[in-house]
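[1] Take this sequence and fold it.
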Amino acid sequence: MSSKNLLVELFVEELPPKALKKLGEVFAATLATSLKTTGLAASTAAVTAYASPRRLAAHVTEVAAVAADKPVVQKLMPVAVGLDAAGNATPALLKKLAALGADASCVPNLRRENDGKADVLFYESLAKGATLSEGLQKALEAALAALPIPKVMTYQLQDGWSSVNFVRPAHGLVALHGSDIVPLAILGLNSGRETHGHRFEAVVDPVVFAHADEYATKLATDGAVIASFAERRAEIARQLEAAAAKAGGKPIDDDALLDEVTALVERPNVLIGQFEEEFLAVPQECLILTMKANQKYFPLLDAAGKLTNKFLVVSNISPEDASAVIGGNERVVRPRLADAKFFFDQDRKKSLESRVIGLSKVVYHNKLGTQGDRVNRVTTIVDAITSLLARAEKHYDLLPQGPQIEENHPELSKTWKASRTASLLAKADLLTDMVGEFPELQGIMGRYYALHDGLSAEIADAIEDHYKPRFAGDSLPRGVVGTIAALADKLETLVGMFGIGQIPTGDRDPFALRRHALGVIRMLSENNLPIGLDHLLYQAEFAFMNIDGFKSNPAQLADFIYDRLAGSLREQGYSAQEVDAVVSQRPQRLGDIPKRLAAVRAFSALPEAAALAAANKRVGNILKKAEGTVEPTVDNALLKEAPEIALHDALVDVVPQADAAFVTGDYAESLQALAALRAPVDAFFDGVMVNADDPALRANRLGLLAKLHVAMNKVADISKLSA
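    Below you'll find the model as predicted:
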């Protein structure tokens, strides 16, 4: 059957820019999938999506005018119900056939097949293929229904009575199969071959398509529109680089901004603007954000990454003299920058410390109090973290409130004091005008104001960094002070929310607890902090003891963190078996986990690994079925059989080696030492009855297996490696 290429375009008023890229992709993909499902489009059909501020379109190759007929097999009823003793159709069968448009003449041709219970009658027929008009109508309706529309609007049609719901008012519909119009009707529109190009620069209006394949070319030449989102984006990127080179700088790298600007223009034209250099006295993050967020400009940076007083504008028009467009944009941005300068100047009139008291009036959570209460809890957790670090470093006499901190441990004391100061001031910039206008700058502005107040760079950096890591792949806090402040802040959120029952379920995570958990994992692991996770969570809970309704829940929170850890490790390329083997043991020092995983991977490559993993699994099952708790102790006098004596002797030799390597952190050596146990373990299971009739003998053999189990599972649960 011959096929032609298909074009469908929906012409609308300006679509939401942040959603346009996704709208275009979903529109084209859903349309094509629906056509392929109905057999109108070949499975190899190529789909091209188009999306501009005023149109969604799709071009699909190899589309038939009529889909091929399809064989249909329908189950009718058991033979015993459909046919009588003489083999004639029963009234029930005739009624069923009539409903399908058949009669008694087809009874001899009914297929008989056993469905596992009885012989059943099946009716085979051909379903007539859908016409393109029918199939495309359904495909278009499905495509519109599938659009991820942020917000629907209701508008009246031209008749003045009817109304429809869509993301924006639609004003035109094109549907061409080759050069033929496919009759469609949707959103009060009938399909044709006409559309409209650029609002101001179209050469011809309306733009008329003679064939589906000339869509992009004719829209560009007659309509002055680059219909493809990807091509328009690439053209903007090219012009940005060229204009930046001309201006002696480089445009800021921001994919989200580039996508948004691509969704705002149909014929991009990049222009260079500038502002007064006096505004550069304002922190560049403020100026960059106001230009990006409010004006959709691309700020220009110099070779060192410092903001210049020039910016790039992506205009939707290309006049011969662009000075008026440039001047207009310069006039528009100036008040925005002046506002930023005013906020910055006003904010610096008050110190961060003077703002802290105001946090007691800012509600954090109705069950957890104010931001002021939260700051107090965070500083308490800072004390706990510092104490745990001190103990890990064998400074047992150091407690954060102890009188001999400065005398005995000046460096750690300095770190503790800086961390407390940073945590106390970390939320103060929430009360500044700049952060009130641009919440994205919280922490960043705190750093600038801290430096202005004369605080050390270490404390200022920690104020900014206590939010880190903000997202996957974000950098970790700089230095130990920032790490302690960030760790305390995230723990306060996690412990507090779990304590009041705000635990993530499914896709719901309004307090970003999964992200906070991953932040805790990364800081503990990548900084190799000598702190046990259970101790850390237990100590953090003391900050919440005076909260009504708070319920201690460290075990559940630990489970949550280990689950996040396991998922993160799998995403990093470790196998599920490797991850389960290590994480199931719940290592307290998260910094040890990469070494444990490497050790497990090396152990898995040993020829003895599979047998030992299977044996370990068998030992675990035996111990689970044993009555009561089995202690890993052995009475040498009760070792009767040669294989159990040999296993015990092997453990006496191997365990000290494995334990010594474990203590020094050489996990690979610790696991590899276990390879010597393969032969005695195999011999034990071949020649010894564990569940002996003699209770003393049975208990001793279980104790021997418990000792083996402990030895084999210090680094990881190697039973997880068994197939």
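[2] For the rest of this, base every contact and every neighbour count on C-alpha atoms.
    Noted.
[3] And the helices in the stretch 401-550 of the chain?
    Here the stretch 401-550 of the chain has its helices, by DSSP state H, counting those that start in this stretch, at 405-408, 410-425, 433-437, 444-452, 457-465, 479-499, 513-526, 533-541.
[4] Dump those to a markdown table, plus distance to residue 356 and mean neighbour count.
    As requested, the helices of the stretch 401-550 of the chain are arranged in a markdown table below (distance: least, Cα to Cα, whole Å; neighbours: other Cα atoms under 10 Å):
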| stretch | distance to residue 356 | mean neighbour count |
| --- | --- | --- |
| helix 405-408 | 26 | 13 |
| helix 410-425 | 7 | 21 |
| helix 433-437 | 15 | 18 |
| helix 444-452 | 12 | 22 |
| helix 457-465 | 13 | 25 |
| helix 479-499 | 16 | 25 |
| helix 513-526 | 24 | 21 |
| helix 533-541 | 22 | 19 |
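[5] quick one, which of the ones you listed is nearest to residue 590?
    Judged by Cα to Cα, the one of these that comes nearest to residue 590 is helix 513-526, at 4.8 Å.
[6] Mind giving me the packing neighbours of the closest one?
    When contacts are defined as 3 or more Cα pairs under 8 Å, 6 or more residues apart in numbering; DSSP states H and E, helix 513-526 sits against helix 479-499, helix 554-571.
[7] Which one of those helices lies nearest to residue 38?
    Comparing the helices and strands packed on helix 513-526 against residue 38 with Cα to Cα, the closest turns out to be helix 554-571 (37.4 Å).
[8] this one next, for a side-by-side:
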Amino acid sequence: MSHAAKSLLVELLVEELPPKSLKQLGESFGALMFEGLQKLHNLDGNAQLTTFASPRRLAAHITDVPERAVQKPRKVKLLPVSVGIGADGEYTQAFRKKLQQTCDYPDEISPSVLGERISREFDGKAEFLFHTDVSAGFPLAVNLQQVLHALITKLPVAKMMTYQLADGWNSASFVRPVHGLVALHGAEILPMVEVLGLTAGNKTRGHRFEASVNPIVLRDADSYAQQLATEGAVIASFGARRAEIMKQLAVATAGEGLKFAEDEALLEEVTALVERPNVLVGEFDAAFLEIPQECLILTMKANQKHFPLLDVNGKLTNKFLIVSNIRPSDASQIVGGNERVLRSRLADAKFFFDQDRKKTLYSRVAGLDKVVYHNRLGTQAERVERIWAITQAIGLQLGSNELAAHAGEAAMLSKADLLTGMVGEFPELQGIMGRCYAQHDGLADDIAYAIEDHYKPRYAGDELPRNIAGVCVALADKMETLVGMFGIGQIPTGDKDPYALRRHALGVTRMLIEKRLEISLEDMIGISRGAFNNKINFGNTESHQLLDFIYERTSSHLREQGYSVQQIEAVIAKRPQFLNEIPQRLAAIRAFSALPEAGSLASANKRVGNILKKVGSKIGGPVNVALLQEPAEQALHAVLTMVMPKAEAAFKLGEFSSALQELAALKMPVDAFFDNVMVNTEDAALRANRLALLAQLQQAMNRVADISKLAI
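    Prediction:
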């Protein structure tokens, strides 16, 4: 049998897979197989992975796979020499037992074998005994069997299906029932490979309706994609299928002189729903265009998986694109069927829209007292009252009585659209419908847009509210949620965050930083806590927890913006109450880091911090100049006295870079101090005075950021 490397193909033929997770399933299927074979030394160094995923198949193609795993040296750490070798210089019974258990040795171990394979090595702490051997290279079929069984349990599947196998007795579990298994190494079938009650073969199936041959007999691993395309009418590659859909969408759109509403999530989902895409143009009654286009677009995308067509100004037209899974010579029936179904959905939307407009938003506010928000936090009406109070207070801090009044009006109406038929049918439209109905009621645009925008940012990277009134309501909405949930102990743990508190905290961070808002975190927490009127238990502990939570989200956000971890930690360590200052502080730290004195000052600052930490709260009082005996401490005090006022003045003006630049003058006297002055002298008065000097130094150096975090 030849040991030459050949391509490997493995395919699971399944019932229709969940479209929203198909791409991830396909990528994970291939990646887990590749990693598994790699760990078993069953891949050539040039091996390349290609994944395939269609509604009815998961497959992976790997090049340069040898028939047998490469033999590799294996080193196993056993016991410390002190335990493994006795006083007589012989291996102990404990060592022999460990060797039998760990390396599968027989009871009688040959001394010559031990001499060849046992070595003594220092691991950094102690001298250990190691065993080195060459692991046997198993055949590909054996390794693949092991890898497949493992990866089936590791795939990112939210919930497995248990189904009955063809024998009628046994069952298996997978994301969907599996009906076929292909395992080809070159042209050779690997019949030893069995998984989910199936034995590997070389046959698969193509398109349910348009395959020219079924089943398809695969010639070899490399012909998989080509045979599926020509004989099975299937584009097996997720990426190739997506590209084909994009190409057809562009051609169809150009033919209409329009543009389609781009939506990455919809494109991914449609790619996962078809095996042979065919883009067609549909049309609906133009009378439906009186409905807000957000409603129509959501209906087309979410319910029908259609791509709405827009004119050059971004306004919705009455045409849309269908991605069909079949290519008949006459597509009129497909188009007509899609148009009929969409017409029914749009008629429902029109009915809700017409009915909703018969009542004003103001008239709906009273009904919120019958809608439970949270069993421990009351109704939506109570929540709106809190949001209104917080909004007004924030508005007064950020602007004027007029801003507070406008923002307060938007806050009072912010949840009214939850009681409309349209939002009841399409919850994703909350806020959007509030804006539409507010404009219909004749309210000012800034109030209407604030109602829509108070949910923003809805996700990472989403836009922020368009006007300052919207910012006030958005901050109030998020702070009310954060304070309320922390007040009843609903703090996110691990990956669980049912109330999206991380998203709310990130939204607060982004608005304060990007809108450069002059309002402190402590003020917003205090305002929000007051709005609950002792309904929750929110004291200093909860306040500290919430501040920590917001700073964590701020750090994560800044890392995504490209700032270094050290620089972020230096700024966040100071827990700046005004987050709008953070970009300037980071810019100052970045400029300071470029100074030749920066490294030395950061290290000195860290040393100062360690010294002061040991004495804790014992430091106090000003520096007594009369007790400064050493020339080095006198020089440090003199330079510090000169630098501190300049740095403090720059800090108060918000000129953080200038404040840090002033510190460069401290390098030489600080170095000289540590070289020539003993801080922990036996004289208590001198020691206390030198600690006071260091405390003053630390305060001056860490005004903008904790520069000790920059120490390497």
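[9] How far away from the center of its chain is stretch 546-554 of the first structure?
    30 Å (Cα atoms, centre = their mean, to the nearest Å).
[10] Save the helices and strands packed on helix 513-526 of the first structure as TSV, and put in distance to residue 594 of the first structure too.
    Conversion of those to TSV gives the following (distance: least, Cα to Cα, whole Å):
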stretch	distance to residue 594 of the first structure
helix 479-499	20
helix 554-571	9
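[11] looking at these, which is closest to residue 269 of the first structure?
    Evaluated over those, closeness to residue 269 of the first structure peaks at helix 554-571, with 41.1 Å, by Cα to Cα.
[12] buried ones in that closest one?
    Under the neighbour-count criterion of 16 or more other Cα atoms under 10 Å, helix 554-571 of the first structure has 554, 557, 558, 560, 561, 562, 564, 565, 566, 568, 569 buried.
[13] quick revisit: looking at the helices of the stretch 401-550 of the first structure, which is closest to residue 217 of the first structure?
    Using Cα to Cα, the nearest of the helices of the stretch 401-550 of the first structure to residue 217 of the first structure is helix 433-437, at 44.3 Å.
[14] Pull up the aligned stretch in the second structure for the closest one.
    Using TM-score structural alignment, the residues of the second structure aligned to helix 433-437 of the first structure are 421-425.
[15] same question, stretch 202-219 of the first structure
    Under TM-score structural alignment, the alignment places stretch 202-219 of the first structure onto residues 211-228 of the second structure.
[16] Out of the helices and strands packed on helix 513-526 of the first structure, which gets nearest to residue 27 of the first structure?
    Nearest of these to residue 27 of the first structure, taken as Cα to Cα: helix 554-571 at 30.6 Å.
[17] just checking, what packs against the helix or strand that the closest one is followed by?
    Moving toward the C-terminus from helix 554-571 of the first structure, the first helix or strand encountered (DSSP states H and E) is helix 576-583. Judged by 3+ Cα pairs under 8 Å, 6+ apart, the packing partners of helix 576-583 of the first structure are helix 554-571, helix 593-604.
[18] circling back: end to end, how far does the match of stretch 202-219 of the first structure reach?
    9 Å (Cα to Cα, to the nearest Å).
[19] Show me the contact partners of it.
    7-9, 61, 184-188, 202-206, 231-237 (Cα atoms under 8 Å, 6 or more residues apart in numbering).
[20] likewise stretch 521-536 of the first structure?
    Under the contact criterion Cα under 8 Å, 6+ apart, stretch 521-536 of the first structure has outside partners 384-385, 388-389, 392, 476, 483, 487, 554-555, 558, 561, 565, 588-593.
[21] hmm, back to that, Throw the helices of the stretch 401-550 of the first structure into CSV and include distance to residue 315 of the first structure, thanks.
    Conversion of the helices of the stretch 401-550 of the first structure to CSV gives the following (distance: least, Cα to Cα, whole Å):
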stretch, distance to residue 315 of the first structure
helix 405-408, 61
helix 410-425, 43
helix 433-437, 26
helix 444-452, 31
helix 457-465, 35
helix 479-499, 42
helix 513-526, 38
helix 533-541, 53
